[in-house]
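Engineer: predicted model and sequence below, questions to follow.
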Amino acid sequence: MALIGMVYVIARWEEKALVNAASKRGVGIKPIHTQNLHVFYGEKNGMPPVVIQRSISHYYALTTSLVLESLGVRVVNSAKATAAANDKVWSISVMVRKGIPVPQTAVAWSMEAALRAAHELKYPIVVKPTNGSWGRMVALADDEEDLRAILEHREYMPQPEMKVHLIQEYVRKPGRDIRVTVVGDRAVAAIYRYSSHWITNTARGGKAVAAPIEGDIGELAVKAAKAHGLEVAGVDLFEHPERGLIVNEVNPVPEFKNTVKVTGVDVAGEIIEYLITIAKR
C-alpha cells in the first residue's frame, strides 16, 4: 500500500513534482483524482495513512478532507485549517486574535455600510471577496463612484457571500510583494513578486525573484501559517511603508513552480520529506 496519498483536481506542475519527489525517495504515492473518487463513510478501502490535499477547488478540498479525516486519515492540510485559510474573514480574524499584523480591514454587510467604511479608511481602497485566489474578484476603488459600481455589481450576484464586503486599505508596496513557502514549522523558500500592476501575483504576470527567508520574513510567515493550523502554506507578505511587514493572505494549497525556478529549492522534496516523517510516526 502506498505510504502517501495526494488528492487533486488537476495535475499541475506542482502535483507532478510531488509524485517525482516521492519516487526519488522510493516512497509510494497514490494519486487520488477527485472526479474519480467515491467514499463510503466508515470504509477506508486502502486509503493511505497520510494524504496531501492539493485540490484547487476550495469546496472539493474541504469536503474530501472532512470525509478522509472521518476515516482516520491524516490530511495535510486539515479540513479546519483549509477552511480558515480560504475564508478571508475567518483568516483575518484568526490573525488579528494572534497579534499578526494585517492590512487595515473593515467588514460590511451592506452597500451603505461599505461606503461608510471606505470613507473612514480613505481612498483608494481595495474590495475583496470572502474567498478566492489568484487575485480574482479583487478590485481597486479610487473614489466613491468606483466603489458604488463595484458594490452594485456584487449586490446583484446571487451568492450570499458576495454581499459580505471586505474593505481594505490600499497598501502602497514598493512594486512587489513576498511569497513565502512554509513546510512544517519552517520557511523553506521565498520570492519577491514584482509587477507594474497593483496586484503583484505571478499568476497575473508578476516576475519572481529570490528573496531571503531569514529573520522577520520567515518568522512572520511561519507564525501566520501556524495561526491557521497549516502545515504546508504559501504566505503572502506586504512591505507596508509605515508598519513594516504585514500578512496579506495565506494559501493552503500553494503553487511553487516559480519559487523552485528562481530559488532552486526543492519544495516538493521538502513537502514529501515532511509527509514521510508524519507517516512513520
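Structural biologist: Received, thanks. Numbering: from 1, shown residues only.

Engineer: from now on I want contacts and neighbour counts done on CA atoms only, so please keep to that.
Structural biologist: Will do.

Engineer: now Lys226: closest residue in space, sequence neighbours ignored.
Structural biologist: Residue nearest to Lys226 in three dimensions, not counting chain neighbours: Asp185, with 7.7 Å by C-alpha to C-alpha, 6 or more residues apart in numbering.

Engineer: quick check: that neighbour vs Glu270, distance?
Structural biologist: 12 Å (C-alpha to C-alpha, to the nearest Å).

Engineer: which ones are touching the residue positioned nearest the centre of the chain?
Structural biologist: The chain has Asn251 as the residue nearest its centroid, 0.8 Å off, counting by C-alpha atoms, centre = their mean. The contact partners of Asn251, by C-alpha atoms under 8 Å, 6 or more residues apart in numbering, come to 85-86, 233-235.

Engineer: mind giving me TSV with the residues you listed and columns for secondary structure?
Structural biologist: TSV is the format used below for those (DSSP: H, G, I helix; E, B strand; the rest coil):
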residue	secondary structure
Ala85	helix
Asn86	helix
Ala233	strand
Gly234	strand
Val235	strand
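
Engineer: if you rank the residues you listed by neighbours, which is first?
Structural biologist: The most crowded member of those, judged by other C-alpha atoms under 10 Å, is Ala233 (29 neighbours).

Engineer: that one and Pro252 touch, don't they?
Structural biologist: Yes: the criterion here is C-alpha atoms under 8 Å, and Ala233 meets it with Pro252 at 4.9 Å.

Engineer: all helices of the stretch 151-281 of the chain, in order?
Structural biologist: Applying DSSP state H, counting those that start in this stretch to the stretch 151-281 of the chain gives helices spanning 216-228, 257-263, 267-279.

Engineer: what residues of the shortest one count as buried?
Structural biologist: This points to helix 257-263. Using 16 or more other C-alpha atoms under 10 Å as the test for burial, helix 257-263 gives 258-260, 263.

Engineer: also this one, for the comparison:
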Amino acid sequence: MNQRIPVFTDDPGWHGKRLKEAFAARGYEAVFVSLKECAFNLAANGLPPVLIPGFERELPKGVFVRGVPGGTLQRVIARLDILHALKLLGVVVYNDGYAVERTVDKAMTSFLLHLNHVPTPQTWVCESRYQAQEIYLRETMAGRPVVLKPLFGSQGQGIRKLTHETPFPIPMEQYVDGLYYLQSYIDSGEGAWHDHRVFVIKGRAVAAMIRHGSHWVNNVAQGGRCEAIEAQGELAQLAEAAARAVNVDYCGVDVIREGDGKLYVLEVNSIPAWKGLQGATGIDIGQLLVDDFLSCMHTQPALTVVS
C-alpha cells in the first residue's frame, strides 16, 4: 500500500488535486486533513501525543501544510501548536508553524526583511490612531501616498491607497480593526500597473511571472493577467533573499519594480497559490514541491522522544 501523507487543508480544490497527483506519481497517497480535527492527547494510553485523523496509532514521517484555518486567537494558536508539536516529535512539517507565523503576520515579515537588508517599502505598524494619522498626514501632504493593509490577509483583499484627499479610516472599519499597517506606495507605472510573483523552493527561485493589472492591485484573484518570465537575475536573487530572511521551505514572493527600476519585496506568502503561475509558465510546481518535501522526509532523522 502507498505510504500516506497528511496534507493539512480545509479546501483542497485545484491545489489539492495537483498535490495528490504529484504524491501519487512518487508512490504516496495524499490524505486531506483539517487542523481543526487534530488534537493533543497527553494521556498515558500508548497513543501519540498529537492525534491526526487517520493516523491515531502512529504519526506520519511528514505533513504538508497547505492551509491553517482562521478563527479565534485561541483556536489559531492551538492549530499552530499542533504544527510546533509535530516538529518537536521529529515529523517533517512543510512549511512549519514558525514559518507560517512569520509570514501570515505582515508586520513580522516586514521587520525580518528590514532586519536582513532586503529592500521593502517603508512600513509603519501601530495601534494608536493618533500615531497612524500623524504618519498618514506627514506622508500624503508631502505627495507620498501610503497603502493601508490588513495585518492578516491575502489576495489583495482590504488593501487601499490613501492620499491627502482620502478620508482616514476609523479604527473599527472593516479590515482595520484597531490596528494600522501602513506602507509607502510603490508606483510601478500609472496605467501600466504590474508586479512580480516569484516562487522559491528550498532557497531557489524556480518560477516567476509578471502580473499586469487594470488597477494598482495586481493579484490574480483581483483580475491580474499573468505573463511568464525567467526566474533569474536580480529578481530571483531578491526573492531568494526574502525567503532566507523569513526562513521558509517554500514561498511565493511578491516583488514590485518602481519607476526608477528599483525592486522592492512587498510580501512573502508561506501558503502560496500557484495556479496562475503554473498556467503561465507550464512548470509543474506541485511536483517540485512534493519532490522537495520527500527529500526532506528521507534525509531528516527521526527524533527520539524520551517518555
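Structural biologist: Arrived safely. Computed from a predicted structure; not experimentally measured.

Engineer: turn the buried residues of helix 257-263 of the first structure into CSV, columns for distance to Ser57 of the first structure.
Structural biologist: Shown next, in CSV, are these (distance: C-alpha to C-alpha, whole Å):
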residue, distance to Ser57 of the first structure
Asn258, 21
Thr259, 22
Val260, 23
Thr263, 27
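
Engineer: residues touching the aligned partner of Val198 of the second structure in the first structure, list them.
Structural biologist: Applying TM-score structural alignment, one finds that Val198 of the second structure aligns to Val180 in the first structure. By C-alpha under 8 Å, 6+ apart, the contact list for Val180 of the first structure reads 187-191, 213, 217-218, 221, 234-237.

Engineer: and those residues, which is closest to Tyr8 of the first structure?
Structural biologist: Lowest distance from Tyr8 of the first structure to those (C-alpha to C-alpha) belongs to Gly234, with 17.2 Å.

Engineer: ok, the closest one to Arg148 of the first structure distance?
Structural biologist: Gly234 of the first structure sits 32 Å away from Arg148 of the first structure, going by C-alpha to C-alpha.

Engineer: cool, Ala79 of the first structure as well?
Structural biologist: 36 Å.

Engineer: same question, Tyr8 of the first structure
Structural biologist: 38 Å.

Engineer: likewise Pro101 of the first structure?
Structural biologist: Pro101 of the first structure is 28 Å from Arg148 of the first structure, where distance means C-alpha to C-alpha.

Engineer: check Lys98 of the first structure too.
Structural biologist: 33 Å.

Engineer: okay, these two: which has more neighbours?
Structural biologist: Between Lys98 of the first structure and Arg148, Arg148 has the larger neighbour count (other C-alpha under 10 Å), namely 16 against 13.

Engineer: figure out the helix or strand that the more buried one lives in.
Structural biologist: According to DSSP states H and E, Arg148 of the first structure maps onto helix 144-155.

Engineer: buried stuff in that helix?
Structural biologist: Neighbour-count burial for helix 144-155 of the first structure, counted by 16+ other C-alpha under 10 Å, picks out 144, 147-148, 150-151, 154-155.

Engineer: re the thing from before, I'd say the residue nearest to Lys226 of the first structure and Leu220 touch.
Structural biologist: No: look at Asp185 of the first structure against Leu220 with C-alpha under 8 Å: they stay out of range, at 11.4 Å.

Engineer: these two - which one has more neighbours?
Structural biologist: Under the neighbour definition other C-alpha under 10 Å, Asp185 of the first structure and Leu220 were set side by side, and Leu220 has more, 21 against 15.

Engineer: which residues does that one contact?
Structural biologist: 100, 247.

Engineer: that one matches what in the second structure?
Structural biologist: For Leu220 of the first structure, the aligned position in the second structure is occupied by Leu238, per TM-score structural alignment.

Engineer: now do the buried residues in the helix or strand Val125 of the second structure falls within.
Structural biologist: Taking DSSP H and E as the definition, Val125 of the second structure sits inside strand 123-126. For strand 123-126 of the second structure, burial by neighbour count (16+ other C-alpha under 10 Å) applies to 123-125.

Engineer: cool, stretch 195-209 of the second structure as well?
Structural biologist: So for stretch 195-209 of the second structure, counting by 16+ other C-alpha under 10 Å, buried means 195-209.
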